[in-house]
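> What follows is a predicted structure for the sequence shown.
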Amino acid sequence: MTTTLNPFDDPQHVARYADRAAQMVPAYRDIHRMVAVLIAERAPSDARILVLGAGGGLETKAFAEAHQGWTFDAVDPSAAMLDLAERNLGPLAKRVRMHHGYVDDAPAGPFAAATGLLTLHFLPYEERRAAATQVRRRLAPGAPFIVAHMSFPQRDGERELWLSRHVAYLVESGIDPADVDRARTAISTQVPVLSPAADRTILQEAGFSDVTEFFSAFTFRGWVGYA
């Protein structure tokens, strides 16, 4: 039994990541397609894309399959997740440069676009704004930064209501009730979820303009803003 405090350093958690993410996040693979559309609105056919939180390579694989000329710099603090990304990408991995670390460890760019999917909700407000600011510094003028993560009202009563809805969704998705209970505890105690208004403000404070919500499904939301 592992004693790690970080689930993304747990080989068993990492091994289940792809299937579990698709169960826990509504329209998980549709989000990847939507993000690719938003990138392609402004990015050239040979775009270089920054992927913050490589997420096992699943979104990078979707982007690479949709646009054969794009190349990627994928950043993740978990070596195990980067290894999973390389396995999931297969032959596409030759178009991806892996970086073990955080956004500060990413190349300077400039990048034609950046993504942060299911990543920023692990950071408290100030760290989240600092990360978004670092992304902004690495983007070409007008380049999109596209994020999607847990974000729901945090006022008394509303937070518990949305957590309950999330739990009910997990149960309906076929996740074991014991795992659902652990997920609820983890979200309540370890994930610094913010309100949608706060998430939008962070992107604006980091220097992004025209911040627009493009996705909303239960406890998950997505935004695009421009450098």
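On my side now, so go ahead. Numbering: from 1, shown residues only.

> Every contact and neighbour count from this point should use C-alpha atoms.
Fine.

> Stretch 105-125: how far from the chain's middle?
8 Å (CA atoms, centre = their mean, to the nearest Å).

> can you check stretch 43-56 too?
With CA atoms, centre = their mean, you get 12 Å for stretch 43-56.

> same question, stretch 173-184
The answer for stretch 173-184 is 21 Å, by CA atoms, centre = their mean.

> Show me what the longest strand anywhere in the chain is packed up against.
Assignment by DSSP state E gives strand 209-217 as the longest strand of the chain. When contacts are defined as 3 or more CA pairs under 8 Å, 6 or more residues apart in numbering; DSSP states H and E, strand 209-217 packs onto helix 196-205, strand 220-226.

> how about a cut-off of 10 Å?
Packing partners of strand 209-217 (3 or more CA pairs under 10 Å, 6 or more residues apart in numbering; DSSP states H and E): helix 28-40, strand 144-150, helix 196-205, strand 220-226.

> Quick check: the residue most central in space within the chain vs V75, distance?
Against the mean C-alpha coordinate of the chain, by CA atoms, centre = their mean, the closest residue is L117 at 1.5 Å. Distance check for L117 against V75: by CA to CA, to the nearest Å, it reads 12 Å.

> do the same with D181
Counting by CA to CA - D181 and V75 are separated by 30 Å.

> more crowded one of those two?
Shown here are D181 and V75; by other CA atoms under 10 Å, V75 has more neighbours (27 against 14).

> In contact with that one, which residues are there?
50-55, 81-82, 97-107, 116 (CA atoms under 10 Å, 6 or more residues apart in numbering).

> repeat for L89
So L89 contacts G56, G57, L58, E59, T60, K61, A62, A64, E65, D83, R95, V96 (CA under 10 Å, 6+ apart).

> could you redo the last one with a cut-off of 8 Å?
Taking CA atoms under 8 Å, 6 or more residues apart in numbering as the criterion, L89 is in contact with G57, L58, T60, K61.

> One more to weigh against that first structure:
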Amino acid sequence: MSHEPDRLFAQPLAQPQDFVFNEAVARVFPDMIKRSVPGYPTIVENMGVLAAQFAQPNTRLYDLGCSLGAVTQAFRRHVKTDGCRVLAVDNSAAMVERCREYLHAQNSMFQELLPAEVLEADVLALPFQPASVVALNFTLQFIPPEQRPTLLHSIRQALVPGGALILSEKLRFEDADEHALLNDLHIAFKRANGYSELEIAQKRSAIENVMKPDSLETHRQRLLDAGFSRVMPWFQCLNFASLIALP
């Protein structure tokens, strides 16, 4: 499928509205995410590699906050475990519609892929089935902080022995100088990918009330409190990281 370049914040806005995953964002999302998140393609592809190591027979693989289904596609390319099924979940109707189109296109290009279902739903209200792999790929940061522990506890309860949660997030840093430096480097990354100062500033205004990042220490402790036994970072690029949490 073709997609459009991200120009959503290229023109001056009187007052940027809070960021939402609507049809306009869905149209430009592949371009937006690659130009905004350092290491995103590496994270997504290796989520498939990791999933292949943790997938257990006859279990669900969840892609929570799936957007256009990039992680679901990686799961389907790499996981060969018998009886696994992928459930991709997002609360954006625009994202769900396009995700289904992307998966249909993937079906036409590959044979013997894992079966996958796309569901429009709130991940906080999801009744989890026994799962061996759960992906939260830049999703938790958009969930109200007070609701994050409940979701992680539900995921932990659903995970079978040998499974894993893979959690990717933008990070904030406890040390103010470290936080400022990595934030500046992230802005430099966006400039290098063609975003103007206006686009960077307006996007920041739109998203600051919607996305609430945590520190690595906060993530680790919250996961341990939810019942996970080990938490290991496996990837970091600037102020973006991905963790493996084991039941």
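All right, it came through fine. All values derive from a computational prediction rather than experimental measurement.

> picking up where we left off before, quick one: map the residue nearest to the centre of the first structure onto the second structure.
Under the alignment (TM-score structural alignment), L117 of the first structure maps onto N137 of the second structure.

> and the nearest residue to that match once chain neighbours are set aside, how many neighbours?
Leaving out its chain neighbours, the residue that sits closest to N137 of the second structure by CA to CA, 6 or more residues apart in numbering is S168, at 4.7 Å. Using other CA under 10 Å, S168 of the second structure is surrounded by 26 other residues.

> Show me what S168 of the second structure aligns to in the first structure.
So, by TM-score structural alignment, S168 of the second structure is matched to A148.

> That match against T219, yeah?
No - using CA atoms under 8 Å, A148 of the first structure makes no contact with T219, being 10.6 Å away.

> so where do the helices sit in the first structure?
For the first structure, helices defined by DSSP state H occupy the ranges 11-24, 28-40, 58-66, 79-89, 125-137, 158-172, 177-190, 196-205.

> got CSV for the ones you listed, with distance to T4 of the first structure too?
Formatted as CSV, the helices of the first structure follow (distance: least, CA to CA, whole Å):
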stretch, distance to T4 of the first structure
helix 11-24, 10
helix 28-40, 27
helix 58-66, 24
helix 79-89, 13
helix 125-137, 22
helix 158-172, 24
helix 177-190, 14
helix 196-205, 29
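
> between those helices, which gets nearest to G225 of the first structure?
Nearest to G225 of the first structure among those is helix 196-205; the distance by CA to CA comes to 7.1 Å.

> Remind me what that closest one packs against, helices and strands.
Packed next to helix 196-205 of the first structure, using 3+ CA pairs under 8 Å, 6+ apart, are helix 125-137, strand 209-217, strand 220-226.

> so how far is the shortest one from its chain's centroid?
In terms of CA atoms, centre = their mean, the centre of strand 220-226 of the first structure is set 11 Å apart from its chain centre.

> What residues of that strand count as buried?
Applying a neighbour-count criterion of 16 or more other CA atoms under 10 Å, one finds F220, R221, G222, W223, V224, G225, Y226 buried in strand 220-226 of the first structure.

> try stretch 44-53 of the first structure
A47, R48, I49, L50, V51, L52, G53.

> Just tell me what the last one corresponds to in the second structure.
In other words, G53 of the first structure. Here G53 of the first structure is matched to G65 in the second structure, going by TM-score structural alignment.

> And for Q23 of the first structure?
Under TM-score structural alignment, Q23 of the first structure pairs with R35 in the second structure.

> Contact partners for that match?
Neighbours of R35 of the second structure in contact, by CA under 8 Å, 6+ apart: F189, K190, N193, G194.

> 6 Å instead?
Shown in contact with R35 of the second structure (CA atoms under 6 Å, 6 or more residues apart in numbering): N193.

> any idea how far Q147 of the second structure is from it?
29 Å.

> separation between V28 of the second structure and S67 of the second structure?
Applying CA to CA to V28 of the second structure and S67 of the second structure gives a distance of 12 Å.

> Which of the two has more residues huddled nearby?
For V28 of the second structure versus S67, neighbours defined as other CA under 10 Å are more numerous around S67 (28 against 17).

> for that one, what are its contacts?
Contacts of S67 of the second structure (CA under 6 Å, 6+ apart): M95.

> if you set the cut-off to 8 Å instead, what comes out?
Per CA under 8 Å, 6+ apart, neighbours of S67 of the second structure: A26, D90, S92, M95, V96, C99.

> what residue of the first structure takes the place of the fourth one?
Residue correspondence, TM-score structural alignment: M95 of the second structure in this structure matches M81 in the first structure.

> didn't its match look like it was pressed against G56?
Yes - taking CA under 8 Å as the definition, M81 of the first structure is a contact partner of G56 at 5.0 Å.

> Now the common contact residues for those two.
V14.

> taking the contacts of V75 of the first structure one by one, which sit in strands?
L50, V51, L52, R97, M98, H99, H100, G116.

> I'd like to know how many residues surround the nearest residue to A21 of the first structure once chain neighbours are set aside.
Closest residue to A21 of the first structure apart from its sequence neighbours, by CA to CA, 6+ apart: Y28 at 7.3 Å. For Y28 of the first structure, the neighbour count with other CA under 10 Å is 13.

> Now render the buried residues of stretch 44-53 of the first structure as a markdown table, adding distance to V191 of the first structure.
Formatted as a markdown table, the buried residues of stretch 44-53 of the first structure follow (distance: CA to CA, whole Å):
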| residue | distance to V191 of the first structure |
| --- | --- |
| A47 | 33 |
| R48 | 30 |
| I49 | 27 |
| L50 | 24 |
| V51 | 21 |
| L52 | 18 |
| G53 | 15 |
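
> Closest to N6 of the first structure out of those?
So of those, ranked by how close each gets to N6 of the first structure (CA to CA), first place is G53, at 14.3 Å.

> N88 of the first structure and G57 touch, don't they?
Yes - counting by CA under 8 Å, G57 is a contact partner of N88 of the first structure at 6.1 Å.

> Look at the two and report which has more neighbours.
Set side by side, N88 of the first structure and G57 show more neighbours around G57, with 25 against 17, by other CA under 10 Å.
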